[in-house]
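Peer 1: how would this look folded up:
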Amino acid sequence: MTIFLYKLFLGFITGSLIGTFSYITNLLTKSGAFAVLFIAIIVCGFGPWLTWALLILFFTSSGCIHFAKKMLKVNNIDTITEKGHTRDAWQVIANSLPAITSLIIFYYTKNQLFLIGYVSAIAGATADTWGSEIGTLSRTAPRSIISFKSIEQGISGGVSVLGSIASFFGSLLISVSFWLLYELYHTSNLSVSMLLLVPLICGVSNAFIDSLLGATLQVKYSCPVCGQVTEKRQHHLNQTQRISGISWLTNDWVNFFSGCSTVMLSWSIVFYL
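Peer 2: Predicted structure coming up:
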């Protein structure tokens, strides 16, 4: 119990540092910073130290990409996306809840299947974030994952070559890091495919599922003033009109469902391997 409380305290310190820095640099809202604090406490309290490292790696790499884009003065797409780049609590929780659920189950069962489920979810979140952030740097317009027609940058469901490559390397970063850290400090008979390939495949799948749900089921609106397709309920101070998707299925729900799909996919693969 002493070690567990000690880990919770470490999680509080780590989460406070990440949340405060992210809030100051406009990566997170105030509610988003508190959500990160909560998640850090859970991960540090219930997971082995390498799970903390992967979480920090996800936030650090995503933050570096964001700052690089600001320095390059990339065009802002916040008028299209529902909430913009500054994430609130719902966005943080939607991206993290499937992962921490799998981690908590791992803590009580000690079944490696659930640890790999956590890693796969982090790989998926990294792949999705890298794909979205770096994909906006593409000189060619993204294409709908369903119709393959060109769509406006920032609209959910669009994919580009650059964004797809970024998603792959984001998932690869988490997968390779997990493999190296696990092999360094654990003696087990888990294969390389279990440690490396499963999180990699599931992470890339997360970005695909996210785009697929974004293109088919996520709610989208049209601005009555400029006619622009947007994910916002209001545009140019006017109420937008729903043109497609399920009314309650916002990008937060898409992230949550794609995360759940990624975790369950990893469970299924590991179970049958």
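Peer 1: contacts, neighbours, all on C-alpha from now
Peer 2: Will do.
Peer 1: and Tyr23, that's in a strand?
Peer 2: No - under DSSP: H, G, I helix; E, B strand; the rest coil, Tyr23 sits outside any strand and is assigned helix.
Peer 1: helix or strand next in line after the helix or strand harbouring Ser205, which one?
Peer 2: Element membership for Ser205, per DSSP states H and E: helix 198-216. Remark: after helix 198-216, the chain's next helix or strand is strand 220-222, criterion DSSP H and E.
Peer 1: that following strand: which residues count as buried?
Peer 2: The neighbour-count check on strand 220-222 (16 or more other Cα atoms under 10 Å) flags Lys220, Tyr221, Ser222 as buried.
Peer 1: which strands and helices lie in contact with that strand?
Peer 2: For strand 220-222, the packing partners by 3 or more Cα pairs under 8 Å, 6 or more residues apart in numbering; DSSP states H and E come out as strand 229-230, strand 241-244.
Peer 1: this one next, for a side-by-side:
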Amino acid sequence: MADVGKKQLLALQEFKARGGGSLADVITRACSKGRKKRSSAAHAEASRGCLHAPGHGAVKGSAVSRRQGGPGGAEVISLGISMILFSWDDSNKDYFKMMTNIIILSVLICISLSFWIVSMTASTYYGTLRPISPWRWLVSILIPLIIASRGFKKKSLDHSGAIGGLVVGFILTVANYSFFAAMFMFFITSSKLTKWKGEIKKQIDSEYKEGGQRTWVQVFCNGGVPAELALLYMIESGPGEIPIDFSKQYTASWMCLSLLGALACCAGDTWASEIGTVMSSEPRLITTWEKVPVGTNGGITLVGLISSLLGGTSVGVAYFISQLMFVNDLDISAPQWPIIVFGGMAGLLGSITDSYLGATMQYSGLDTSTGMVVNHQTKDAKHISGKPILDNNAVNLFSSVVIALLLPGAAWGFWPRG
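Peer 2: Predicted coordinates:
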């Protein structure tokens, strides 16, 4: 077996040094080298046999030659398998990846065309439904799939989170490209900030996960409200981009701002928690204004509030830019710049709402054995604030619901008319 391993290594080295060649040629060269070495050894052994036992050297040499002459079938097969694996790793990896991408794209195109046929059939049958173009179907499937797969590879999502993100992304993208732009900004910035200064966060947060590793529960608590609003938006006005104008399309505009508010709320809370916890400023509890340890639910800082404002603004900017890119009749509609201001206010107010719910309905305790803030009661935990009614995911969900329901109505009173 040792000889077989040496031959395999020799063949692999020769294959790599000479830039490849056919598998049969390399195996033949390796076996020929092994045969020459064994023939020399057999000849020397036969000569020694003739010296020590006259008349029997030829027989002994012949036996040695038969025993060590050429490689057997098992050796050739073993070497061939090694060569196949070697050439697969070095030569065919890129080809396999390319073919996989082509197959996936072909399947997605077929799915998109199938959806388009269904939408055309439904539009023809009912007469009031606007069909969705095959290009929109393809973009709605392909782009969320790429984002979800990259999020999984970078450990921003686990398996269930990637599937949940794919579903939410598909619904938002097929409904309105501006919805997708806002969601994309929230996901990218939140993922980057979650990984930012992770070593410090490990020492503060007892539930910190490397890279974030969001599950399907977290995905739907942050994206469930926007996904539902996107479905209602498609029922109301059909898929497509519209300017936000209360004087012309009140219900559809209200739903657009409601969805933007929910995403900006989640972005503002994420920015505040991910940036505020690693800064040196000491947080204060929002209900009593007492100083609390870093990581306490309901603790706020000036840095955190500014971060929440910027987080919501970033989502508003993404929505506004996509409006400029995809909406055609902006010149006869109300100004769209208030979208940016609305996003910033939704992020700030959403973070404040989240902090208040966290301070009152989410348990926070200081574990004396580790010095970390925990979200559940233990024998070593000293109570800081809140009651064990909601967890962090539920707090995020309720905060986004509150902002999505209340803020569009308030914005209607101040929104410019076209």
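Peer 1: out of the buried residues of strand 220-222 of the first structure, who's nearest Leu196 of the first structure?
Peer 2: Nearest to Leu196 of the first structure out of those is Lys220 (Cα to Cα; 36.3 Å).
Peer 1: just give the number of residues close to the spatially closest residue to the closest one that is not a sequence neighbour.
Peer 2: Using Cα to Cα, 6 or more residues apart in numbering and skipping the chain neighbours, the partner closest in space to Lys220 of the first structure is Glu231 (5.0 Å). Each residue near Glu231 of the first structure was counted by other Cα atoms under 10 Å, and the total is 26.
Peer 1: ditto for Met99 of the second structure
Peer 2: Counted with other Cα under 10 Å, residues neighbouring Met99 of the second structure total 12.
Peer 1: could you say which helix or strand holds it?
Peer 2: Assigned by DSSP H and E, Met99 of the second structure belongs to helix 93-126.
Peer 1: can you redo the helices and strands packed on strand 220-222 of the first structure as a markdown table with mean neighbour count and distance to Gln112 of the first structure?
Peer 2: Listed next are these as a markdown table, based on neighbours: other Cα atoms under 10 Å; distance: least, Cα to Cα, whole Å:
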| stretch | mean neighbour count | distance to Gln112 of the first structure |
| --- | --- | --- |
| strand 229-230 | 24 | 42 |
| strand 241-244 | 16 | 41 |
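Peer 1: contacting residues for the counterpart of the residue nearest to Lys220 of the first structure in the second structure?
Peer 2: Aligning on TM-score structural alignment places Glu231 of the first structure opposite Asn375 in the second structure. Residues near Asn375 of the second structure by Cα atoms under 8 Å, 6 or more residues apart in numbering: Gln362, Tyr363, Ser364, Gly365, Asp391.
Peer 1: identify the residues contacting the last one.
Peer 2: So the one you mean is Asp391 of the second structure. Asp391 of the second structure neighbours (Cα under 8 Å, 6+ apart): Gln362, Asn375.
Peer 1: how much space between it and Ser364 of the second structure?
Peer 2: For Asp391 of the second structure, the distance to Ser364 of the second structure equals 10 Å [Cα to Cα, to the nearest Å].
Peer 1: kindly report the same for Ile77 of the second structure.
Peer 2: In terms of Cα to Cα, Ile77 of the second structure sits 64 Å off from Ser364 of the second structure.
Peer 1: do the same with Met83 of the second structure
Peer 2: Here the criterion is Cα to Cα. By it, Met83 of the second structure lies 59 Å from Ser364 of the second structure.
Peer 1: same question for Glu236 of the second structure.
Peer 2: Applying Cα to Cα, the value for Glu236 of the second structure to Ser364 of the second structure is 42 Å.
Peer 1: same thing with Arg38 of the second structure?
Peer 2: Arg38 of the second structure is 76 Å from Ser364 of the second structure, by Cα to Cα.
Peer 1: got it, and Glu45 of the second structure?
Peer 2: 83 Å.
Peer 1: ok, now Pro134 of the second structure?
Peer 2: With distances taken as Cα to Cα, Pro134 of the second structure is found 50 Å from Ser364 of the second structure.
Peer 1: identify the residue nearest Val168 of the second structure in space, chain neighbours excluded?
Peer 2: Spatial nearest neighbour of Val168 of the second structure, excluding adjacent residues (Cα to Cα, 6+ apart): Ala227 at 5.8 Å.
Peer 1: repeat that for Lys149 of the first structure.
Peer 2: Leaving aside its chain neighbours, Lys149 of the first structure sits nearest to Arg143 (5.1 Å; criterion: Cα to Cα, 6+ apart).
Peer 1: which ones are touching the aligned partner of the one you found in the second structure?
Peer 2: Under the alignment (TM-score structural alignment), Arg143 of the first structure pairs with Arg284 in the second structure. Neighbour list for Arg284 of the second structure: Glu290, Lys291, Val292, Gly299, Ile300, Thr301 [criterion: Cα under 8 Å, 6+ apart].
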